[in-house]
Each structure stands twice: as structure tokens, then as C-alpha cells.
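> What follows is a protein structure lacking sequence information:
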């Protein structure tokens, strides 16, 4: 498409931001995600919902927004595939994706664009986020977020909250886009590749809310998710799991050992406890992380999130 001079001026002033929402049977939360995008105060947003062929009323909901966004509903090969194909069908110079159960904060897109304007070499911009529950009530801040350090991103953990991150299309294309083979760690893998030769900028503003349901893909990933994280870490020179992921694995193994003990599986209990200790002791970064107030703050946040979900479940019985 050939732009007129007026169009070129508009694009220079307000670069197009393309947002993609992957969705599958998430009608209960999708309206909130859509409205958080449509309610942004930025004038040049292209929004595409990539639905995987939902059967829960999602299509009827999307039809309600027909004049305000584009949508596709067809079978896909998973979340990464839906997001990548969505980006291929858009043309914005700045990209981001918003999962169907998350929401953007008011002014988030404008804040991200302002950060790109102020940092012309930036490939990735990210900010703060908070946790919300199924009803949209705020549970507290995402305490894992840190100021940018590529070393810590690779060797300690993923502190970039995905819905609060935006990146340039040029950089995204240059690094080969999303790795569609990844189920859990595709965002972290992308952040690492974007940061290899490009500038990454942290802005101290709340950009998104991450909906914590206790049944999120990340929450239920267990050891399979951590195995995928380790495989990604080794791609970039790590000798195993980064420090914070090691602590997560150790807690998971310890929790499994308690379950084994309750079932009087004593050998399995001992084995899990040994694995848990070895997971931490195998990395000096993981060991020293236990002395960090930041780590214990994150631990208290995680406990509070799981406790909130359990209280909701008990209340529904």
C-alpha cells in the first residue's frame, strides 16, 4: 500500500502497534482482554484474535466485536503457532501478544510506544504487571519483575512478564520469530534472542495484569515445563537450569515428596528429597539466591496466589 504524505506523517508520529490474542475456549475471560485493547488511548492499534476453533461461545463473542477487530477461528498447532501466524497477518512496526485471560492496563500501548521513541535502538520494551484473579480482582504485584540485565535473564530467570512486553517487528524477524516447537518457554526464548544484539528497555510503569487461575498453562506445567526451560537455557550456554528455576524445581520436588510420604512411599520420598537438595546445591547461584530478600518475596507471593485459588475452590464447594 502506498502511503500519502499525511499517512506517512501519521505513521511517524503514531507507529502502528499490532497486537495478537491467541484463544481457545476462553470465552469467560476473552471479553475483558478485548476491551482492555479497544480501550487503549493510542490511535494506531491493529488487533487480531487468533482463535483455535473454540466451542464455548467464543465465536459468538468475536462476532459482537466484528467492526472493531479482526479475528480468525480455525484449528491451529498450539499457542506459539497461533501467535506466529497472527503476526504474519499484521503489519505493525511494534508487536505484542495478549493471552485471552490477561488484560492491558489503560495507557499501556502509549507508554510502550513512548519508550521506543525515547530508545530508538530498542528491540524489546517491558514494564510492570500485577496479578488478578478469575473475577478480575487485583491480588498484588508481579514481584518477579526486575530492571534489565541480560546476564540475570539468562542465568537467574525470566523476570519479563509477557503481556507487559512489546517488541519491534524488525528485531522479531531478524531473530527468526517465535520457536513454534516450544510450549512453555517460547516467550523467554524470544526475550533471550532479542537481547543478544539489541537494546532492551525496562520502564517502571504498570502495563498489564496477569490473570492467576492456578490452572494456567505455566502453573500446571510441572517438571515438563522445567525440562523445556532447561533445554532452552542450554541452547544459550547455561549448564543447566537457571538459579530461580532451580529453586522452583526444588520446591516442586519437595512438594511431591510430601505427597509420597502421605502415601507411605518412603523410598520415593527420600529420592525426591535428595533430588530437591541436589537441584539447589548443583548451582552456586541457586544457593546464594536463598539469601536474597527478592527471592523470598517472590516465594511469599507464589504462596499467597496458590492460597487464594484454594480458598476460592473451597468456597465453591
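Yep, that arrived. This structure is a prediction, so every number in the text was calculated from the model and none was measured.
> all contacts plus neighbour counts: C-alpha atoms, from now on.
Fine.
> Would you map the helices across the stretch 151-300 of the chain?
Listed in chain order, the helices of the stretch 151-300 of the chain (DSSP state H, counting those that start in this stretch) span 169-174, 186-196, 222-235, 243-262, 266-281, 284-289, 293-316.
> So what touches the longest one?
Right, helix 293-316. Here helix 293-316 makes contact (C-alpha atoms under 8 Å, 6 or more residues apart in numbering) with 139, 143-144, 212-214, 244, 289-290.
> Return the set of buried residues in stretch 53-65.
53-54, 58-59, 62 (16 or more other C-alpha atoms under 10 Å).
> residues near residue 126, how many?
Here the count is done by other C-alpha atoms under 10 Å, and residue 126 has 29 residues near it.
> Next up, identify which helix or strand it is on.
Using DSSP states H and E, residue 126 sits within strand 122-132.
> For that strand, what is the distance to the chain centroid?
9 Å (C-alpha atoms, centre = their mean, to the nearest Å).
> quick revisit: restricted to helices, list the buried residues of stretch 53-65.
58-59, 62 (DSSP state H).
> Include distance to residue 105 when you put those residues into a markdown table, please.
Shown next, in a markdown table, are these (distance: C-alpha to C-alpha, whole Å):
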| residue | distance to residue 105 |
| --- | --- |
| 58 | 23 |
| 59 | 25 |
| 62 | 21 |
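> Out of those residues, the closest to residue 9 would be?
residue 62 (32.2 Å; C-alpha to C-alpha).
> rewinding a little: okay, the helices of the stretch 151-300 of the chain in TSV with distance to residue 92 and mean neighbour count next?
Listed next are the helices of the stretch 151-300 of the chain as TSV, based on distance: least, C-alpha to C-alpha, whole Å; neighbours: other C-alpha atoms under 10 Å:
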stretch	distance to residue 92	mean neighbour count
helix 169-174	7	16
helix 186-196	18	20
helix 222-235	28	17
helix 243-262	34	19
helix 266-281	43	17
helix 284-289	40	16
helix 293-316	35	14
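> Compare those helices and report which one is nearest to residue 16.
Using C-alpha to C-alpha, those put helix 169-174 closest to residue 16, at 10.6 Å.
> Share the number of residues neighbouring residue 13, please.
Neighbours of residue 13 using other C-alpha under 10 Å come to 12.
> Comparison target below:
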């Protein structure tokens, strides 16, 4: 199997040489390394030209990583595609270890692996840090777990070119979270397998990131991810049938109990993406599917408590109407609605007690928990 490596780059003259050198010294060489320069203005183009025929260099106007990767995909000749970031460094056996796993699983569309975290070391070269540990999950759980949070890096994925062609490339409307969106699409349509061998070092740095239209510093990364992950959440809600939120996934014709379970699962996903109105709507609709014998089971209570603790849920409370007039009305109109609100309050309370943060941040969470609980106890 021939491997094409695609490296999109923009203004990364300080890092890309170390990146490319790690790709050019693989124990199993790539068929080609396509570097798509997304309109760099810092001398990147001159540096890349020095690599000559060892890489395939393509330059385009700045349009963001998704458009750069899509151009690379249109040019790639390999059976397998590895999309790699320009500020990271590959381990020497990265291609070899993942090809070996994928060769054992012809039914799989992609393989992914752990990685190491890294930072700038002496002379700006990367210094390897702690490993990123993947959760132990069954194949049937992959989409469900991934929807709640991005637990593997797309740069660890070796993907069949046919899979990318089927999916139609990256969403160019996402100038951030585009990798995560693609991972979710891959997990929905193709089987993924795991290689236990780490394949690269993920450089953590404070330099500028993103396309020219949204250029941001490393310190602002969380805010940018939150904004674009919310768009990913809206895409999931619009495109995935309700049965895809169940484990294992179910086709149409869900029973009332299955619809209730799927809606609560989707509420957790919506919370993780900071989509608070959608979380509340799904919770209320789930309760409307009444189940004989209980209004809200213990496991359902725990699911709602988790919905407010997952991903960007709590961070989004302040700017999406939480606590505003009438947010609780749809829940209170349903059997078990008061208990559901208490579950949300309990989730915030647990964050205040167990999550890291300053005394002020903990106090704010405790206050939010108390105010939410009071709504249910009126």
C-alpha cells in the first residue's frame, strides 16, 4: 500500500523543516509528501523549495487548512492518506506500525493511534513529553465516545484514500475543528482500528495558529475550538438520525424507550459542544416519551448530570440563555422535569467540588448550581 502524506502549511518557517525531516526519514518511506503552502508570507516558500524533488510543493492563496488539505487530496496518488500538521514531528516508525495494523484489517477504513505531547526544546527543536493515552473502547462505541469529545488526533490516523473520496473532503466552512468534523464523519461511515504504537509528537506552543481570517494565539485556542465545535454540534444534530446516538447504533423505527435513550444521549453530545438550548430541548423531549414505572431513572439522572459537565457545556451557560426567563418551562412541563433540573444542578455542583480552578471559579459554579436547584424547588 502506497502512503501519501499531506502537510498543509501557513507561516511555519520556524517549524516545518523539523516536521519534513521526520517524514523523510521514515523506516517505511512514504510514496510522496505533498506540502500545500496556503499562501505563507514568512519565507516558508523559499525554505520548501530547498527540498527539491524530495517533496511535492504546491502553493495556493490563503483559504484555511480545509481548502489546503482538499487540494492535497485531489493530487494524492497513494492508497493511504496521512494528513500531518506542519509544527509536529513524526516518530521514525509511524508509517510502518500503522500500515502493519491496517494490513491485518482489510475491512477497516482507517487506523488511529496514541501520540506524545511535546514542547519547544533547546534551539526550538521539539522536546518529547508525556504520552496521550487512548480510552479502551469497543468498536461499537467509537462514534458515541468521539461525539462527546475528540479523544484521538487526526494526525495519528492513516486513512484509505477511498474513504476520503467517499466523504468528499473537508468542510471548508470550518476554519477550526475541521479535523474533528472529519473524524466524526470517518467514524460514522467506516470502521476504525487502533494501533497501540504512538506515531508523532504533538507540539504545544504559544505561536499563532489558524487561517489568516481567524489567526489566533495559542492562549486563545480553547475559545476558538469552542466556537467551531458548536458548529460541529449543529451539524451532528442536523445530519445524524436519532438511532446513531445509541450503542450499538439503531436504524429507523425506534421504540419509545429507545427514542428516550437516544435523546438523552444526544443531550450529552449537545452539552459537550456548548449547544445549551439543544441540550434542554432534547432533555424535555426525552421526558415526553413517558416510560411506565418511573419519571427519571437513576441512570438517566446521571446522564443529565454528565451532560452539563462534558466538554464546553458549562462554559457556554453564561451566553446561551441559561438562567434566562423561561428556560426551565419545557422541562417542568414533563414528568420528571423537576428531577431533571436537579440533575443539571448536581452536575454543576460536582464540577465545583472536583474540577480544578480558582476559588472564584469554584464559587461561581456553586452559585450556578444553587440557582439551578432553586428553579426545581420552587
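Perfect, I can see it now. Only a predicted model underlies this, so the values are computations on that prediction, with no experimental measurement involved.
> TM between them?
Laid over one another, the chains give 0.71 as their TM-score (TM-score structural alignment, normalised by the length of the first structure), with 265 aligned residues with a C-alpha RMSD of 3.5 Å.
> follow-up on the earlier one: ok, then the element right after the strand holding residue 126 of the first structure?
Downstream of strand 122-132 of the first structure (by DSSP H and E), the next one is strand 138-141.
> residue range for that next one in the second structure?
Here strand 138-141 of the first structure aligns to the second structure at residues 128-131, judged by TM-score structural alignment.
> which stretches of the second structure form strands?
3-9, 32-37, 56-59, 80-83, 89-90, 110-112, 115-120, 126-132, 158-160, 192-194, 200-204 (DSSP state E).
> Deepest-packed of those, please.
strand 89-90 (a mean of 28; mean count of other C-alpha atoms under 10 Å).
> Aligned to residue 88 of the first structure, what sits in the second structure?
For residue 88 of the first structure, the residue aligned by TM-score structural alignment is residue 74.
> count of neighbours near its match?
Residues near residue 74 of the second structure, counting by other C-alpha under 10 Å: 10.
> Residue 26 of the first structure too?
18.
> Just give the nearest non-adjacent residue to it, would you?
residue 100 (6.3 Å; C-alpha to C-alpha, 6 or more residues apart in numbering).
> same question, residue 146 of the first structure
Nearest to residue 146 of the first structure is residue 159, by C-alpha to C-alpha, 6+ apart, at 5.9 Å.
> quick one: contacts for residue 187 of the second structure?
Residue 187 of the second structure touches 142-143, counting by C-alpha under 8 Å, 6+ apart.
> can you tell me how far it sits from residue 70 of the second structure?
19 Å (C-alpha to C-alpha, to the nearest Å).
> do residue 39 of the second structure as well
Taking C-alpha to C-alpha, one finds residue 39 of the second structure at 15 Å from residue 70 of the second structure.
> With residue 287 of the second structure instead?
43 Å.
> Then residue 33 of the second structure?
15 Å.
> cool, and residue 145 of the second structure?
For residue 145 of the second structure, the distance to residue 70 of the second structure - C-alpha to C-alpha - is 27 Å.
> ok, now residue 126 of the second structure?
In terms of C-alpha to C-alpha, residue 126 of the second structure sits 28 Å off from residue 70 of the second structure.
> cool, and residue 202 of the second structure?
Applying C-alpha to C-alpha, the value for residue 202 of the second structure to residue 70 of the second structure is 22 Å.
> and what of residue 167 of the second structure?
Distance from residue 167 of the second structure to residue 70 of the second structure, by C-alpha to C-alpha: 11 Å.
> These two: who's more crowded?
residue 70 (20 against 12).
> Contacts only, for the more buried one.
Listed by C-alpha under 8 Å, 6+ apart, the contact partners of residue 70 of the second structure are 169-170.
> now swap in residue 153 of the second structure and tell me
Residue 153 of the second structure touches 112, 114-115, counting by C-alpha under 8 Å, 6+ apart.
> which residue lines up with residue 127 of the first structure in the second structure?
Looks like residue 127 of the first structure aligns to residue 113 there (TM-score structural alignment).
> Spatially nearest residue to that match, not counting backbone neighbours?
residue 195 (4.9 Å).
> Report how many residues lie close to the aligned partner of that neighbour in the first structure.
Matched by TM-score structural alignment, residue 195 of the second structure corresponds to residue 203 in the first structure. Residue 203 of the first structure: 15 surrounding residues under other C-alpha under 10 Å.
> still on that earlier bit, the strand holding residue 126 of the first structure against the second structure, how far on average?
In the superposition with the second structure, the average deviation recorded for strand 122-132 of the first structure is 0.7 Å (mean C-alpha distance after the TM-score superposition for the first structure).
> got the contact list for that strand?
With C-alpha under 8 Å, 6+ apart, strand 122-132 of the first structure has contacts from 112, 115-116, 138-142, 145, 160-161, 164-168, 171-172, 191, 194-195, 198-212.
> how about 7 Å then?
For strand 122-132 of the first structure, the external contacting residues (C-alpha atoms under 7 Å, 6 or more residues apart in numbering) are 112, 115-116, 138-142, 145, 160-161, 164-168, 171, 194, 198-212.
> Likewise for stretch 35-44 of the second structure?
6-13, 55-64, 68, 72.
> which position in the second structure aligns with the residue nearest to residue 146 of the first structure?
Match for residue 159 of the first structure (TM-score structural alignment): residue 151.
> what's the burial count for its match?
The tally of other residues near residue 151 of the second structure (other C-alpha under 10 Å) stands at 16.
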